[in-house]
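Enquirer: sequence first, then the predicted structure, then my questions.
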Amino acid sequence: MRIILLLAIMIFSSGISVKANEMTQSEMNEKRMELYKKTEIATGVPWFYLAAVDQYERSIRNVRKDLPKPNGLLGIYIQPEHWTGITNPDKKDVNPKSISFFNGLGQDGTGDGIADPNHTEDVLFTIGNYIAQYGTDDTRFRLALWNYYKRDKTVGAIMSNTQVYRKMNRINLDEKAFPIPKGYNYSYRDTWGHRRGWGGRRIHEGTDIFAGYGTPVRAVAYGVVELKGWNKYGGWRVGIRDLNNTYHYYAHLNGFAKGLKIGDVVQSGEVIGNVGSSGYGPPGTSGKFPPHLHFGMYKDDGIKEWSFDPYHYLKVWERTERKK
């Protein structure tokens, strides 16, 4: 045990001193992976578990007003009372011994005798050891996540991140794709928020991209298939959650890509189905409107989920692809 502890301290004491705002996205990903790998050696927790938690926390901190914005390499934020211990009278305590006495999570990952909640290595070492208490397989990881977050949707989002990172074996997965490939005719305009009447009064939560029957539909981002099948509004549809905890909804399809199933990891630009006019009735209903892809985006912030206008994102992805 003493040798393992010394090894962990040596690993973290070599710390990565860097200002995140002075780095490119590629450099940040490289440094993050270095941190994940070091923590894996020190705690025995697979790097993709650590990366999945970090990415989830970053995604919710970027949209929540009650959490501080991430300003360093890591997105993980541990509430002060959890870091020091709920019954600890000193909410700024950085002494590992007194933190442990009050059952706080905070640990010293660098061997300097300080458990600093603002120190990258200390935070990641703390999360790694928390997970390690439960075990290092998916079932035990799920249990660790549930006991920490107490929310099924959060557990599911982090497990989706885990699947993607484990399969792709990298974290630089920021590429985006326009849902219709180049070479096909299509048209669209901003239709988010427009009124819809079929099935009851409601608003249009997406952008309609009109194209011919059978036009390929592609995943816009890396993610995991959460939903596939029929509903009376969207017809044949697919739902994919990406690494930013954004849910992408593709509806009115004519069919699905062969072999596509719930739980699959998909890559940016991968064909997931084709354009149709299904929906507005029982399974198989089609032709009640011109063929088009309904594309919707929904953001989850760890408390609630809401729809937002995808039009401007589509424009950016379209322009980016045209420049290639």
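Expert: That came through fine.
Enquirer: from here on, contacts and neighbour counts on C-alpha atoms
Expert: OK.
Enquirer: the helices in this structure, which residues?
Expert: 2-13, 25-43, 47-61, 80-84, 96-101, 120-132, 138-149, 152-168, 311-323 (DSSP state H).
Enquirer: from His292, how far off is the residue positioned nearest the centre of the chain?
Expert: Closest to where the C-alpha atoms of the chain average out (Cα atoms, centre = their mean) is Leu243, at 2.8 Å. Distance of Leu243 to His292, given as Cα to Cα, to the nearest Å: 26 Å.
Enquirer: repeat for Ile99
Expert: 58 Å.
Enquirer: kindly report the same for Lys323.
Expert: 25 Å.
Enquirer: Trp236 too?
Expert: In terms of Cα to Cα, Trp236 sits 12 Å off from His292.
Enquirer: name the residues contacting each of these two.
Expert: 252-253 (Cα atoms under 8 Å, 6 or more residues apart in numbering).
Enquirer: A further structure is provided below for comparison with the first:
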Amino acid sequence: MELSVNLLRQMEELKKETGYSIGEQIAVFLPVFRFQMSGHEEEMNAQTLEMWDLFYTKRKKETFSHLKQSCRAIWDDLKCFPVQNGEKKMIFENSWMFARTYGGERGHEGTDLIPPENVRDYYRVVSMTDGVVEKIGWLEKGGWRIGIRSEHGGYFYYAHLSSYAKEFAVGEKVKAGDLLGYMGDTGYGAEENTMGKFDVHLHLGIYIQTERMEELSVNPYWILRFLADRNEI
């Protein structure tokens, strides 16, 4: 699925006009335009949205309900760009599923945010959403990480932290914009506090649960572009 900043801006305006959230709009337009929304901007209007929402709700209720739930889990809890200082100079690319080799051949399940300076324990990592702490602590690949489950069910994974903002507990509630920790270079080692295997950066992963998969990785790139544009970064 290819998006664009202009397309996301259009959906923000359509949200004001119709009350349909970004996630709800994407759930309708994805099947209508066969997962290629770019190029259909003129057709993505209130009339099309409401007509096809009614059609899918009546004719494909269960399937459409699952799709809508997934899209809302990804899009409808987003509030903050995940870095609070230096964000205007932060670099990130569409590197989802690029090849990685540590621990065996695999795809890169996320987007890396690269700071302007290779300095650990300086760049502030904040929660993109309200939610609940679901995972905390050391992972061999991810280093010091924290995972937040948002209200609509998205799992937001922040990895390679140098330190945490405080001693978080599983089940603890967080608000969007709350400081989670600081960007670092931890990970790629079984021993806790392994660092220096790569440059300082934040690995952001986003996952949803589906009927068939406990964790389905979602490309965070356009989500980050959306938040950067919304916050004028």
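Expert: Sure thing, it's come through. Remember, predicted model here, so these are calculated numbers, not experimental data.
Enquirer: show me what the residue nearest to the centre of the first structure aligns to in the second structure.
Expert: Aligning on TM-score structural alignment places Leu243 of the first structure opposite Glu151 in the second structure.
Enquirer: before we move on, what about Glu270 of the first structure?
Expert: So, by TM-score structural alignment, Glu270 of the first structure is matched to Asp178.
Enquirer: mind listing what that match touches?
Expert: 126-127.
Enquirer: how far away is it from Tyr207 of the second structure?
Expert: 20 Å.
Enquirer: and Asn6 of the second structure, by the same measure?
Expert: Taking Cα to Cα, one finds Asn6 of the second structure at 25 Å from Tyr207 of the second structure.
Enquirer: which residue of those two possesses the greater neighbour count?
Expert: A count of neighbours by other Cα atoms under 10 Å puts Tyr207 above the other of Asn6 of the second structure and Tyr207, at 23 against 13.
Enquirer: residue contacts, the more buried one?
Expert: 74, 154-156, 215-218.
Enquirer: now for the residue nearest to it when sequence neighbours are not counted: which residues touch it?
Expert: Excluding the flanking residues, the one nearest Tyr207 of the second structure by Cα to Cα, 6 or more residues apart in numbering is Ser217, at 4.6 Å. By Cα under 8 Å, 6+ apart, the contact set of Ser217 of the second structure is 109-110, 205-208.
Enquirer: which of those residues lies closest to Met183 of the second structure?
Expert: Gly205 (14.5 Å; Cα to Cα).
Enquirer: counterpart of that closest one over in the first structure?
Expert: By TM-score structural alignment, Gly205 of the second structure lines up with Gly296 in the first structure.
Enquirer: tell me who's in contact with its match.
Expert: 205-207, 248-250, 307-310.
Enquirer: so which of these comes closest to Asp138 of the first structure?
Expert: Asp138 of the first structure lies nearest to His248 out of those, by Cα to Cα, at 24.7 Å.
Enquirer: ranges for the strands of the stretch 151-300 of the first structure?
Expert: Counting by DSSP state E, counting those that start in this stretch, the stretch 151-300 of the first structure has strands at residues 186-188, 195-196, 202-203, 207-211, 216-218, 223-231, 235-242, 246-256, 265-266, 271-275, 292-300.
Enquirer: tilt between the last one and strand 235-242?
Expert: Taking axes from the mean of the first three to the mean of the last three Cα atoms, to 10 degrees, one finds that strand 292-300 of the first structure is oriented at 40 degrees with respect to strand 235-242.
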